[in-house]
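J.: sequence and predicted structure below; questions after.
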Amino acid sequence: MEHDGSNKTCNHIILVHGSCHGAWCWYKISTLLTSAGYRVTVPDLAAAGIDERRLEEVPTFADYNEPLLEILRSLPAGERVMLVGHSYGGVCIALAAEMFPEKVAAAVFLTAFLPDCTAPPSFAIDKLFEVPRSVWMDTQFKTYTAEEKRPASMLFGPQFLESRLYQLSPPEDITLAKTLIKITSLFLDDLGSRPPFTVGRYGSVDKVFIVCEQDFAIPEQHQRWMIENYPVKEVKSIEEADHMAMVSKPKELCQCLIEIASKYS
């Protein structure tokens, strides 16, 4: 979905959701940014949100990102956008920056996986998965045989949503999430076999990381490890934000994004 702000020339911000979520999770931020005069585009990635594809119809990471890539592909010549990726959406905006660096004014990683230019794109996710499986609580994981040619799937459980993703969020947003989340994949086999993103393309794009200090899903320690592993242009922090900063601290996040847009766009 796309929202247009005032008639004046304004920055174009693309908000990219994380795993099991969809464009719906950005409803507060999209409203705030639009009211502030920004043009905001919020895609559902393939088989996510209201996209009608089933996960088995989305065999690769590139297929999953096709809705985002198509938006960038169709931008008028000379237009540059600010990409904001949340959680798994960080890997998605990294792919977009790799493919269309000339169209990206800045890439913003909101408590998001931050790929580097030396390891496969799965590296930061693999490191997080070194924690005991019990951390994922009632999240459902399923693998398939090679003959089935389907990506391994994941679906956050209600307990995990409440205690690790939305623990500081309003109860109505937890209810919304339980109603709307969909099964997805991290495409780890695919990402692990891909070459690193390149210095000349992805590496050339200005990057900002927004740390969410009360995130229990991608803990602050892991966020700061990613930043140390691959330093970015600027680091911002939201003290009382859980993993879902867009619903737990929307005004603070919106202010961060406006500051970044005015500086890099």
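T.: Thanks, I have it.

J.: CA atoms for contacts and neighbours, from now on please.
T.: Will do.

J.: first vs last residue of stretch 64-79, how far apart are they?
T.: Using C-alpha to C-alpha, to the nearest Å, the end-to-end distance of stretch 64-79 comes out at 24 Å.

J.: just stretch 211-221 next, same as before
T.: 10 Å.

J.: centre-most residue in the protein?
T.: G89 (2.0 Å; C-alpha atoms, centre = their mean).

J.: leaving out chain neighbours, which residue sits closest to L165?
T.: Of all residues not flanking L165 in the chain, H243 sits nearest, at 5.0 Å (C-alpha to C-alpha, 6 or more residues apart in numbering).

J.: and the comparison structure, right after this:
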Amino acid sequence: MKPTEKIKKMAEAKKQKHFVLVHGSNHGAWCWYKVKAQLEAAGHRVTALDLTASGIDMKKIQDVHSFYEYNEPLLEILASLSADEKVVIVGHSLGGLSLALAADMFPHKISVAIFVTAFMPDTKHQPSYVVERFSESIPREERLDTQYSIIDKSNPSRMSILFGHKFLTLKLYQLSPPEDLELAKMLVKPGLLFTDELSKANEFSNEGYGSVKRDFVGSDKDNCIPKEFQQWMIQNNPVNEVMAIKGADHMAMLSKPQPLSDCFSQIAHKYA
């Protein structure tokens, strides 16, 4: 190989980033299909995964007994990386808690964690803190047709959650293409919030999660996690940079996939 060709290949390899995309509650890897294609077209490597009992994973949510078990697919990917490889890890909505767990366990494997309209915990309170604060701020009537079900009679606080069609339409997908809303109606599966377990867990550590660089990407038309609550989370646990996707609903990866993909690339190059 000629020296100039070798330099060119090294430059191209340096530009390529490995993105790991983590979905939120009730969803799966499928919700990233637009962003995955756009990032790959830009020359990046992308891993979009199903957490346990999500997407096409065959396990049932009632058989998931811990937050760790729910996140095993993500943790296994990070554990399998080579010693010198770092990834850009992206979490949406409840996936923000998954990012925090992954960063706490594998801080040296992550170049930056990007929270996309996501719950962003801190290192001062229990991991459930931001979700509990959010639940307290949302009147029950605004949850519309969301269904809650007890899945363990010996532990009534262990409940599953399933977004109803009305909630999907008005709170999550109100600006997304109608075909993506219909896709969601067909594919959403019950999930768990894990608030009971996480309210008793140790805080995420400053040495782990607290040491990882974090950026927050918000949606200005988010009807699920309002702009005011996004701002509160950022004030509660400041990040390196805050970016906003204009005209995006809660599902920014579907309502504004190209601006979101461009945002990811910009952030990734900043922390190369």
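T.: Received the coordinates, thanks. Since this is a predicted model, take the numbers as computed values, not measurements.

J.: which SS state does the residue nearest to L165 of the first structure fall under?
T.: Assigned with DSSP: H, G, I helix; E, B strand; the rest coil, H243 of the first structure falls in the coil class.

J.: how close does it get to A105 of the first structure?
T.: 25 Å.

J.: compare these two (neighbour count), which wins?
T.: Using other C-alpha atoms under 10 Å as the criterion, H243 of the first structure and A105 rank with H243 on top: 29 against 23.

J.: now that one: how far from S122 of the first structure?
T.: For H243 of the first structure, the distance to S122 of the first structure - C-alpha to C-alpha - is 20 Å.

J.: what do you get for V131 of the first structure?
T.: For V131 of the first structure, the distance to S122 of the first structure - C-alpha to C-alpha - is 16 Å.

J.: okay, the two: which has more neighbours?
T.: The neighbour comparison of V131 of the first structure against S122 (other C-alpha under 10 Å) goes to S122, with 23 against 10.

J.: now do the same contact list for the alignment partner in the second structure of the more buried one.
T.: Aligned by TM-score structural alignment, S122 of the first structure pairs with S128 of the second structure. Residues in contact with S128 of the second structure (C-alpha atoms under 8 Å, 6 or more residues apart in numbering) are P121, F194, T195, D196, L198, S199.

J.: pretty sure the fourth one sits against P156.
T.: In other words, D196 of the second structure. No: the criterion here is C-alpha atoms under 8 Å, and D196 of the second structure misses it with P156 at 10.1 Å.

J.: more neighbours: which of these two?
T.: Set D196 of the second structure next to P156 and count neighbours by other C-alpha under 10 Å: D196 wins out with 14 against 10.

J.: map I225 of the second structure onto the first structure.
T.: In the first structure, I225 of the second structure lands on I218 (TM-score structural alignment).

J.: isn't that match up against H243?
T.: Yes: the pair I218 of the first structure and H243 passes the contact test of C-alpha under 8 Å, sitting 7.2 Å apart.

J.: what touches both of the two?
T.: With C-alpha under 8 Å, 6+ apart, I218 of the first structure and H243 have common neighbours T111.

J.: map D51 of the first structure across to the second structure for me.
T.: By TM-score structural alignment, D51 of the first structure lines up with D57.

J.: for my notes, confirm its match occurs in a helix.
T.: No: with three-state DSSP as the criterion, D57 of the second structure is coil rather than part of a helix.

J.: neighbours around the closest residue to it other than its chain neighbours, how many?
T.: Once flanking residues are discounted, D57 of the second structure sits nearest to D50: 6.5 Å by C-alpha to C-alpha, 6+ apart. By other C-alpha under 10 Å, the residues close to D50 of the second structure number 23.
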